[in-house]
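S.K.: I would like to see how this sequence folds:
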Amino acid sequence: MKFQSRKDIVFQIITFGFAMIFIGVAIVIFVESGLEDRSSFLSSLLILSVAGLLLWMYLDTTYELTPIELKYKCGPIRGAIPIEDILEIIKGKTLWSGFKPATARNGLIIKYRKYNEIYISPKTNDTFVRNILELNSSIKVTANSNS
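M.R.: Predicted coordinates:
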């Protein structure tokens, strides 16, 4: 079962704000130097690539539950976690540091193996948790006390 990532206003402002700043800087560099200065052209291309990467990650973040694993995709970043390795899910909390293929706050922190964790933000946390518990009922689910 596939899940789209929820998109909240904070991440929209950050993503599109930085993308527009990068695009603006690239345009200014390109207009001031034109095609004659190769290093300015390459700088503009690099800055536009970063803006493109930000937008790709924002627009293409999904999660998929299969009978054996949780697959995640965030732009070019892809991975999978075996369902049997998932120990705990914390609902309604935001992980501010660490690995976050997510585009919203108040998502799910998934703890797996011994010390690993990943933060995701499916459209609806409850539906995602219900579906993953159907695959592995031994996963501990903890609700954040602030939510």
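S.K.: hey, let's count contacts and neighbours off CA atoms from now on
M.R.: Fine.
S.K.: and the contacts of the strand ranked longest in the chain?
M.R.: Counting residues, the longest strand found in the chain (DSSP state E) is strand 86-93. Residues outside strand 86-93 that contact it (Cα atoms under 8 Å, 6 or more residues apart in numbering): 105-113, 125, 138-144, 146-147.
S.K.: this one as well, want them side by side:
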Amino acid sequence: MTFKSKRDLPVFLLLVASIIVIAIALLTPVVLHIISTDAIDWILVILLIIGFAIVSGILIWNYFDIYYEFRDDYLIVKNGIFKSKIPYNTIKKVKATKRMFTGYRTNSSRDALEIEYSYGMGSVIISPEHKDKFIAELMNRSPQAVFYTSNN
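M.R.: Next up, the predicted model:
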């Protein structure tokens, strides 16, 4: 069973603002170099454009490729280039949170859950689309975990 991540407009706007700032930082030198120089250093221009494309691509990939998948023995938390396997028997606590910018997070919404487990990073913040169904499924697979699901 797979759950997609819930997405909030403010998080999307933050992504767009980040890409704009990166574009200004990496592409302004390209434009200024082209305007002010007769001999264009094409290697510099190409490297800066490639840098912009790579950084923006990773940000966009990490925003849109987020899902949470229940497997037989573990929960997969996938966020772009990152993927974690959390065995159900290591989950200690699940609680509602609105924290977005701290810790290991794979969410794109302020309506999130923090899953604490007993190895590796120790916790992850996620934001499944159908939170109630996700929590019910996680309760079935991790009966030892303590659940605090009302928002803080």
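S.K.: before we move on, back to that, give me the mean distance between the longest strand of the first structure and the second structure.
M.R.: On superposition with the second structure, the mean distance recorded for strand 86-93 of the first structure (mean Cα distance after the TM-score superposition for the first structure) is 1.4 Å.
S.K.: which helix or strand lies directly C-terminal to that strand?
M.R.: Going down the chain from strand 86-93 of the first structure, the next helix or strand is strand 107-112, by DSSP states H and E.
S.K.: mean deviation, that following strand versus the second structure?
M.R.: Counting by mean Cα distance after the TM-score superposition for the first structure, strand 107-112 of the first structure comes out at 0.3 Å.
S.K.: so that strand matches what in the second structure?
M.R.: On the second structure, the counterpart of strand 107-112 of the first structure by TM-score structural alignment is residues 112-117.
S.K.: ok so, going back, report the buried members of the contacts of strand 86-93 of the first structure.
M.R.: Buried by 16 or more other Cα atoms under 10 Å: 105-112, 125, 139, 141, out of those.
S.K.: which one among those gets closest to Lys2 of the first structure?
M.R.: Of all these, Asn125 has the smallest distance to Lys2 of the first structure: 13.0 Å, by Cα to Cα.
S.K.: any idea which element the counterpart of Thr62 of the first structure in the second structure lies in?
M.R.: Alignment note: Thr62 of the first structure maps to Tyr67 in the second structure; criterion TM-score structural alignment. Taking DSSP H and E as the criterion, Tyr67 of the second structure maps to strand 66-70.
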